[in-house]
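Q: got a structure for you, letters missing:
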């Protein structure tokens, strides 16, 4: 696992808020934190250190974070902080911008400027849940003058590159238990590329990004598109290139670098076989016809499925389903057998 975890229930009730406030002050830009629920505070937070990028998924009872001009003068790590709000509501007062933020919104804060972030009054009895991202400002290949235009503003994480960033951050949190420290630097680079592309898109200045950043983000868009369209039998390299307004040769070039040698057709076939195998092993779908499962994953002819499935797993779909069923029955029988004295 990458990073550390804080759970307020691991700390005595009277010390929970102070303990969490101290943790925040050690890992983020110093701010003054208060809460109407300090006497009975609750918070869960994970800290993921991905090279120079820090990700901190958190859920907590309503609190207020104020960073004054004096605090900025005393200590400025010169970071940008991006927040994806997943649940609850926050009001943000920053750099002359006052805005209200709710589920699936994103906003940017500059630690070199004062800010005031607090729960919206009409939602102060709920739990605030979000994912924060912090990184040095010098690593962002977007002009600081342009970023300044967006500080504190309510931005969407529901569409375009914003949705791509939001999905990656939530997936990163979900899979953090299985991630290895050796993966941290590369994941941090991916996060920076997505943040850069998202801000450039919002500012309509994607041309200012380095070519490698644009290419990596396009690769992730393509991967997401493939996952979402496996059901379409017309999911082919020309269709994918057309959907992303790029040439077929550029698509193949991106894929060679991003997919580590696997061709587009091979990846689509592999993902479909994995999806079919999962459905065949699902007890709830044991009466679903194999041709129905095949069609569900964009394979209109069972003969095509049989050939690809056997090549991937050494069995036909029918043989695999029977093998799983027999194995499940044997396990159930062994579990029900009386113990031998």
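A: Now that the structure is in, tell me what you want to look at. As the structure is a computational prediction, the values presented were derived from the model and not from experiment. Numbers count the residues shown, from 1 in each chain.

Q: drop to CA atoms for contacts and neighbour counts, all remaining ones
A: Fine.

Q: relative to residue 312, how far out is residue 71?
A: When CA to CA, to the nearest Å is the yardstick, residue 71 and residue 312 sit 59 Å from each other.

Q: and those two? Which one has more around it.
A: Set side by side, residue 71 and residue 312 give different neighbour counts by other CA atoms under 10 Å, the larger being at residue 71 (18 against 14).

Q: what does the helix or strand hosting the more buried one contact?
A: Using DSSP states H and E, the element containing residue 71 is helix 69-74. Contacts to helix 69-74, defined as CA atoms under 8 Å, 6 or more residues apart in numbering, come from residues 30-31, 111-114.

Q: next secondary structure after it?
A: Following helix 69-74 in sequence order, the next helix or strand is strand 79-87 (DSSP H and E).

Q: that following strand: how far from the chain's middle?
A: Centroid separation for strand 79-87 versus its chain: 12 Å, with CA atoms, centre = their mean, to the nearest Å.

Q: check for me that residue 56 belongs to a strand.
A: Yes: Residue 56 forms part of a strand when assessed by DSSP: H, G, I helix; E, B strand; the rest coil.

Q: for the helix holding residue 71, buried residues please.
A: Along helix 69-74, these residues count as buried under the neighbour rule (16 or more other CA atoms under 10 Å): 71-72.

Q: what do you get for stretch 171-179?
A: When neighbours are counted by 16+ other CA under 10 Å, the buried residues of stretch 171-179 are found to be 172-173, 176.

Q: now name the helix or strand holding the nearest residue to residue 57 once chain neighbours are set aside.
A: Using CA to CA, 6 or more residues apart in numbering and skipping residues adjacent in sequence, the residue nearest residue 57 is residue 131, 4.1 Å away. When secondary structure is defined by DSSP H and E, residue 131 falls within strand 128-136.

Q: ok, now residue 292?
A: With elements delineated by DSSP H and E, residue 292 resides in helix 290-296, which encompasses its position.

Q: enumerate every residue touching residue 199.
A: Residues counted as contacts of residue 199 (CA under 8 Å, 6+ apart) are 142, 147.

Q: do that again at 10 Å, thanks
A: Under the criterion of CA atoms under 10 Å, 6 or more residues apart in numbering, the contact partners of residue 199 comprise 108, 140-142, 146-147, 150, 155, 161-162, 205-206.

Q: how close does it sit to residue 215?
A: The span separating residue 199 from residue 215 equals 16 Å under the rule CA to CA.

Q: check residue 312 too.
A: Taken as CA to CA, the span from residue 312 to residue 215 is 30 Å.

Q: how much space is there between residue 331 and residue 264?
A: Note on residue 331: its distance to residue 264, by CA to CA, is 39 Å.

Q: neighbour-wise, which of those two wins?
A: For the pair residue 331 and residue 264, the greater number of neighbours falls to residue 264 (19 against 11), based on other CA under 10 Å.

Q: these two touch, right, that one and residue 256?
A: Yes: distance between residue 264 and residue 256: 8.8 Å, which falls inside the contact criterion (CA atoms under 10 Å).

Q: next, the one to line up against it:
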């Protein structure tokens, strides 16, 4: 599988420090702990899968904690769906404590603090999806972290199977453009995660349903540069005050949320090659000023939109 990093040929005294650096660079800055550094062994294979990435880990028991300090000093904007092939992992994020066993898929967000703990050997496949790409597909990304899709459910089996197939495809030498496969796979995984977590929560309140309806309308009209608070309120038959209150309930403003959605869609269009130029991506989501688009994009993601044009898809 792509590039492989392993502790197996290292001296016992070097293994854990080496692995800690691999995790830092491959996933995110965090603090790792093991019962014995001298007995520790681990390996990871890394393959690009279009705009996503697949990693396969075999490891001795270990715990990881990504603290608030790590999030501030080493920001990452990635979402992970992890298919457990063997072993058992305990995960905490967003106040949720879950246990994932062989066959399960657990979900976490590297933009937030989390902890993982495996008390014994484990083997897993992970799919890393940049958060903007997921935000361009789903409204409820923040509700997914710290969740588990069980092996006994259709959605759990589906996502686990898709990750395994993606790993097979990403390791194939004869495929020159992984984007041909990665986009549809991410679409299906996103839909399954959304459906699984939506069905697991109680029925939404009237205000939540209204907010979702308005958000869907806004997402369907990202290309309309004339959208304003007044026009959205009129179209959705709510007052401007109600509109502001609904978004205030999720710690956002309507126009701020709209801009973030536009940026996420532009990011996804560039990363997945649906847009072949920054100009095309910007205009497709309602930005008429390219300089302004470049500034807000860089402020949001830490790099210019042109950077995504240089990212290889295989």
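A: Nice, I can see it. Given the structure is predicted, the values throughout are model-derived calculations rather than measurements.

Q: so what's the aligned partner of the residue nearest to residue 57 of structure 1 in structure 2 up against?
A: Matched by TM-score structural alignment, residue 131 of structure 1 corresponds to residue 125 in structure 2. Residues near residue 125 of structure 2 by CA under 10 Å, 6+ apart: 44-45, 54-58, 81-85, 105, 160, 163-164, 166-167.

Q: hmm, try it at 7 Å
A: With contacts defined as CA atoms under 7 Å, 6 or more residues apart in numbering, residue 125 of structure 2 is in contact with 55-57, 82-84.

Q: surely residue 107 of structure 1 is in a helix?
A: No: the assignment for residue 107 of structure 1, made by three-state DSSP, is strand rather than a helix.

Q: look up how far residue 173 of structure 1 lies from it.
A: Residue 107 of structure 1 sits at a distance of 19 Å from residue 173 of structure 1 (criterion: CA to CA).

Q: for structure 2, what's the longest helix?
A: Criterion DSSP state H: the longest helix present in structure 2 is helix 179-199.

Q: what are the buried residues along it?
A: 179, 182-183, 185-186, 189-190, 192-194, 196-197.

Q: redo those residues as JSON lines? Include distance to residue 135 of structure 2.
A: Shown next, in JSON lines, are the buried residues of helix 179-199 of structure 2 (distance: CA to CA, whole Å):
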{"residue": "179", "distance to residue 135 of structure 2": "18"}
{"residue": "182", "distance to residue 135 of structure 2": "16"}
{"residue": "183", "distance to residue 135 of structure 2": "14"}
{"residue": "185", "distance to residue 135 of structure 2": "15"}
{"residue": "186", "distance to residue 135 of structure 2": "12"}
{"residue": "189", "distance to residue 135 of structure 2": "13"}
{"residue": "190", "distance to residue 135 of structure 2": "10"}
{"residue": "192", "distance to residue 135 of structure 2": "15"}
{"residue": "193", "distance to residue 135 of structure 2": "13"}
{"residue": "194", "distance to residue 135 of structure 2": "12"}
{"residue": "196", "distance to residue 135 of structure 2": "17"}
{"residue": "197", "distance to residue 135 of structure 2": "15"}
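
Q: and which of the residues you listed is nearest to residue 210 of structure 2?
A: When these are compared for distance to residue 210 of structure 2 (CA to CA), residue 194 comes out closest, at 18.2 Å.

Q: need the counterpart of that closest one in structure 1.
A: Using TM-score structural alignment to pair residues, one finds that residue 194 of structure 2 aligns to residue 200 in structure 1.

Q: quick one: the helices in the stretch 101-250 of structure 1, in order.
A: 144-148, 160-174, 184-202, 211-228, 237-243, 248-258 (DSSP state H, counting those that start in this stretch).

Q: which of those helices sits most buried?
A: Across these, the average number of neighbours (mean count of other CA atoms under 10 Å) peaks for helix 184-202, which reaches a mean of 20.

Q: quick one: residue 106 of structure 2 and residue 149 touch, right?
A: Yes: shown here, residue 106 of structure 2 and residue 149 form a contact pair, counting by CA atoms under 7 Å, at 6.2 Å.

Q: weed out the non-buried ones from the contacts of residue 125 of structure 2.
A: Neighbour counting over the contacts of residue 125 of structure 2 (16+ other CA under 10 Å) leaves 55-57, 82-84 as the buried ones.

Q: check contacts around the nearest residue to residue 192 of structure 2 once chain neighbours are set aside.
A: Closest residue in space to residue 192 of structure 2, ignoring its immediate chain neighbours: residue 155 at 5.5 Å, by CA to CA, 6+ apart. The neighbours of residue 155 of structure 2, taking CA under 7 Å, 6+ apart as the test, are 149, 192, 196.

Q: now the contacts of residue 125 of structure 2 as a markdown table including distance to residue 242 of structure 2?
A: A markdown table is the format used below for those (distance: CA to CA, whole Å):
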| residue | distance to residue 242 of structure 2 |
| --- | --- |
| 55 | 45 |
| 56 | 47 |
| 57 | 48 |
| 82 | 39 |
| 83 | 41 |
| 84 | 44 |
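
Q: tell me where structure 2 has strands.
A: With DSSP state E applied, structure 2 shows strands at 3-6, 31-33, 42-49, 52-59, 62-66, 78-86, 88-93, 96-101, 105-109, 114-118, 122-130, 147-149, listed in chain order.

Q: out of those, the one nearest residue 232 of structure 2 is which?
A: strand 122-130 (28.9 Å).

Q: and the closest one against structure 1, how far off on average?
A: In the superposition with structure 1, the average deviation recorded for strand 122-130 of structure 2 is 1.1 Å (mean CA distance after the TM-score superposition for structure 1).

Q: what angle do that strand and strand 88-93 make?
A: Between strand 122-130 of structure 2 and strand 88-93, the angle comes out at 30 degrees (axes from the mean of the first three to the mean of the last three CA atoms, to 10 degrees).

Q: would you mark the buried spots in strand 122-130 of structure 2?
A: Residues of strand 122-130 of structure 2 classed as buried under the neighbour-count rule (16+ other CA under 10 Å) are 122-130.

Q: could I get those residues as a markdown table with distance to residue 12 of structure 2?
A: Written out in a markdown table, the entries for the buried residues of strand 122-130 of structure 2 read as follows (distance: CA to CA, whole Å):
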| residue | distance to residue 12 of structure 2 |
| --- | --- |
| 122 | 20 |
| 123 | 21 |
| 124 | 23 |
| 125 | 25 |
| 126 | 27 |
| 127 | 30 |
| 128 | 30 |
| 129 | 33 |
| 130 | 35 |
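
Q: closest to residue 258 of structure 2 out of these?
A: For these, the residue nearest residue 258 of structure 2 by CA to CA is residue 130; the value is 18.9 Å.

Q: how about the contacts made by that closest one?
A: When contacts are counted by CA under 7 Å, 6+ apart, residue 130 of structure 2 is found next to 52, 77-79.
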